[in-house]
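Novice: The sequence and its predicted three-dimensional model are supplied below.
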Amino acid sequence: MTTRTFLVHGLLAGLLAGVVAFVVAYTVGEPQVDRAIALEEAASAPASSTDGHSHEHSHDTSGASAGHSHGDEAEVSRSTQSTWGLATGTLAIGVVLGGFSGLVAALGLGRLGRLRPAGSTALVVLLGAVAFSLVPFLKYPATPPAVGSGETIDSRTALYFGFVAVSVLAIVAAVEVARIAARRSSGVPGVLAGAAAYVVVVAVAALAFPKVDELGAFPASVLWDFRVSSLLTLLTMWAVIGAALTALVDRTWRRHDAREAQRAFAAAL
């Protein structure tokens, strides 16, 4: 099996994961986004109403044309965002994550103890899901559109991806610690040593990175439902990537073994 084979399998698995994640996000996540947008619009309605009364004459003469122009200038409508935009995003993320998982699975082949290719691939995807998505989500969970100041979006994004980088580097270091420990003793202590190393590094990073609290008076129930749906979408994508990529790798490896066995039998005749 070549690196190209793993990459192609990863891209296919990611494409399938993107489709499934879109269904989950559209079914479970988009209603929560709509609720958040409705709350944001309701909160801004009184200010708009007051402004409208104070400039009634101005709105009568030019407001209609200005409002129409603003609507025409809107780059993407909400309906497009929740359908084609969402589908494009989930498919793109799925393909990228799947392709990258395939490459890392190829790199990890034969370097993760005595695991066969299918087991090695499944472990790589699991570690990727934990380091790249799950743990960063616990530190900086997703927030709906109505939450957070537009002035701090750059700093919040930088904090999130900075923590992702720390988490990914920590998981790489933890795997190396586990390999070294496994050479000196059995496999279980090695796994525990690697897991402990990752937990320590991530815990220290979580304490060192600043908190982000811009919720204000946003309803806790809506925020909880939004975050649960976001996490469900993430886990669905990783689960499909793991299952599909592992199945494809296992099928290809079995075919490779069968061909090698046939060649060995033919050579022995």
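Specialist: Arrived safely, thanks for sending. These numbers were taken from a predicted model, which means no experiment stands behind them. Residues are numbered from 1 along each chain as shown.

Novice: Could you use CA atoms for every contact and neighbour count after this?
Specialist: OK.

Novice: what about the closest residue to residue 119 other than its chain neighbours, is that helix, strand or coil?
Specialist: If you skip the residues right next to it in sequence, residue 119 has residue 246 as its closest partner in space, 7.6 Å away by Cα to Cα, 6 or more residues apart in numbering. Here residue 246 is recorded as helix under DSSP: H, G, I helix; E, B strand; the rest coil.

Novice: surely residue 246 meets residue 126?
Specialist: No: applying Cα atoms under 8 Å as the test, residue 246 and residue 126 come out as separate, 11.1 Å apart.

Novice: So which of these two has more stuff around it?
Specialist: Taking neighbours as other Cα atoms under 10 Å, residue 246 and residue 126 compare with residue 246 leading, 26 against 17.

Novice: here comes the other one, which I'd like you to weigh against the first:
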Amino acid sequence: MSFGSVLRRGVLAGVCAGLAAAVVIWLVVEPVIRRALAVEDARSLHGGQSAPLALHAHGDGEPLVSRAAQVVGGAVTSVLVAVAVGVIFAVVFARLRDRLPERGDFGRSMVLAAVAFSAVSLLPALKIPSNPPAVGDPATVGRRTMLYAVVLLLGVAIALVVPIVDRWVAGRGTTAPTRWALDTVAVVVLVALVLVLVPGSPDTVPADVPAALLWDFRLASLAQLAVMWLTLGLVFGLLMERAAAPRRAAEDVAQGGPSASVSA
């Protein structure tokens, strides 16, 4: 299979993943955001600081961008981001295909999606969790972004280092159960170091933000990312398996295997 063919499948899988994430935004994330905006509105009525003026209000209090337009824009952005992720996913898959565990392309795709979700979504969410609109100081945006990027890069580094260690251990004749145990210990230790050593978010949660709202938003945001990676792995894996099916059938025919009997 050509690299261009793999890349096209990555784009198609990315579109499906983005649409799935957009559905989660609409059904799960958006209701929580509306609850957070209600907290902001109540805060502004009592003389507190309201939402960012560029999006929330202008002059007479009318929104510059309607909430419906923001939801549509978020859905479109979700698809575009997922397509870009799908392209990167396809490139990484093509580069590491023979090094990924599992025998079929579907299993390899799911393994890569699980590793990517853990490294670039789950770990940053644990250390620098996302906050609803009612939480966050605009003055700390730069620091929060930097910390999130650092954790993300460290997660990618862990995902790259552990397989290297695994191959080194395997080359020394270590049995598979021992290797898996060492890999697990390495992941736990490295993740713990990231969680302990990297500073946390500089923002504090205002007293008027309910704890349930905060955690609902964080879980909803993480669910959106999980659905995106799951859909990407599933669709890409299925597309790759479908593309490989004719080749496997031809090999079976050439070898006089089961497919030859069926074809006859």
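Specialist: Nice, thanks for sending it over. None of these values were measured; they are calculated from a predicted model.

Novice: Give me the TM-score for this pair.
Specialist: Once the chains are overlaid, their TM-score stands at 0.85 when taken by TM-score structural alignment, normalised by the length of structure 2; 244 aligned residues with a Cα RMSD of 2.1 Å.

Novice: any idea what the residue nearest to residue 119 of structure 1 aligns with in structure 2?
Specialist: The criterion is TM-score structural alignment: under it, residue 246 of structure 1 has residue 237 as its aligned partner in structure 2.

Novice: Would you mind measuring from its match to residue 245 of structure 2?
Specialist: Distance, residue 237 of structure 2 to residue 245 of structure 2, by Cα to Cα, to the nearest Å: 12 Å.

Novice: Over to residue 148 of structure 2?
Specialist: Distance of residue 148 of structure 2 to residue 245 of structure 2, given as Cα to Cα: 41 Å.

Novice: Those two: which is more packed in?
Specialist: In this comparison of residue 148 of structure 2 against residue 245, neighbours counted by other Cα under 10 Å, the higher total goes to residue 148 at 23 against 11.

Novice: counterpart of the more buried one in structure 1?
Specialist: Applying TM-score structural alignment, one finds that residue 148 of structure 2 aligns to residue 160 in structure 1.

Novice: Its match: what's it in contact with?
Specialist: With contact set as Cα atoms under 8 Å, 6 or more residues apart in numbering, residue 160 of structure 1 has these partners: 136, 140.

Novice: Repeat the analysis, applying 7 Å as the threshold.
Specialist: Residues touching residue 160 of structure 1, when contacts are defined by Cα atoms under 7 Å, 6 or more residues apart in numbering, comprise residue 140.

Novice: Just say helix, strand or coil for it.
Specialist: Each residue gets one of three states, and residue 160 of structure 1 gets helix by three-state DSSP.

Novice: What count of nearby residues applies to residue 2 of structure 1?
Specialist: 7.

Novice: which non-adjacent residue is nearest it?
Specialist: Nearest residue to residue 2 of structure 1, sequence neighbours excluded (Cα to Cα, 6+ apart): residue 106, at 7.6 Å.

Novice: ok, so what distance separates whatever residue of structure 2 lines up with that neighbour from residue 244 of structure 2?
Specialist: With the correspondence set by TM-score structural alignment, residue 106 of structure 1 lines up against residue 94 in structure 2. Taking Cα to Cα as the measure, residue 94 of structure 2 falls 14 Å from residue 244 of structure 2.

Novice: wait, what's in contact with the nearest residue to residue 175 of structure 1 once chain neighbours are set aside?
Specialist: Using Cα to Cα, 6+ apart and skipping the chain neighbours, the partner closest in space to residue 175 of structure 1 is residue 194 (5.8 Å). Residue 194 of structure 1 makes contact with 174-175, 177-178, according to Cα under 7 Å, 6+ apart.

Novice: let's see 8 Å
Specialist: With contact set as Cα under 8 Å, 6+ apart, residue 194 of structure 1 has these partners: 173-178.

Novice: Also residue 222 of structure 2?
Specialist: For residue 222 of structure 2, the residues meeting the contact criterion (Cα under 8 Å, 6+ apart) are 121-122, 125.
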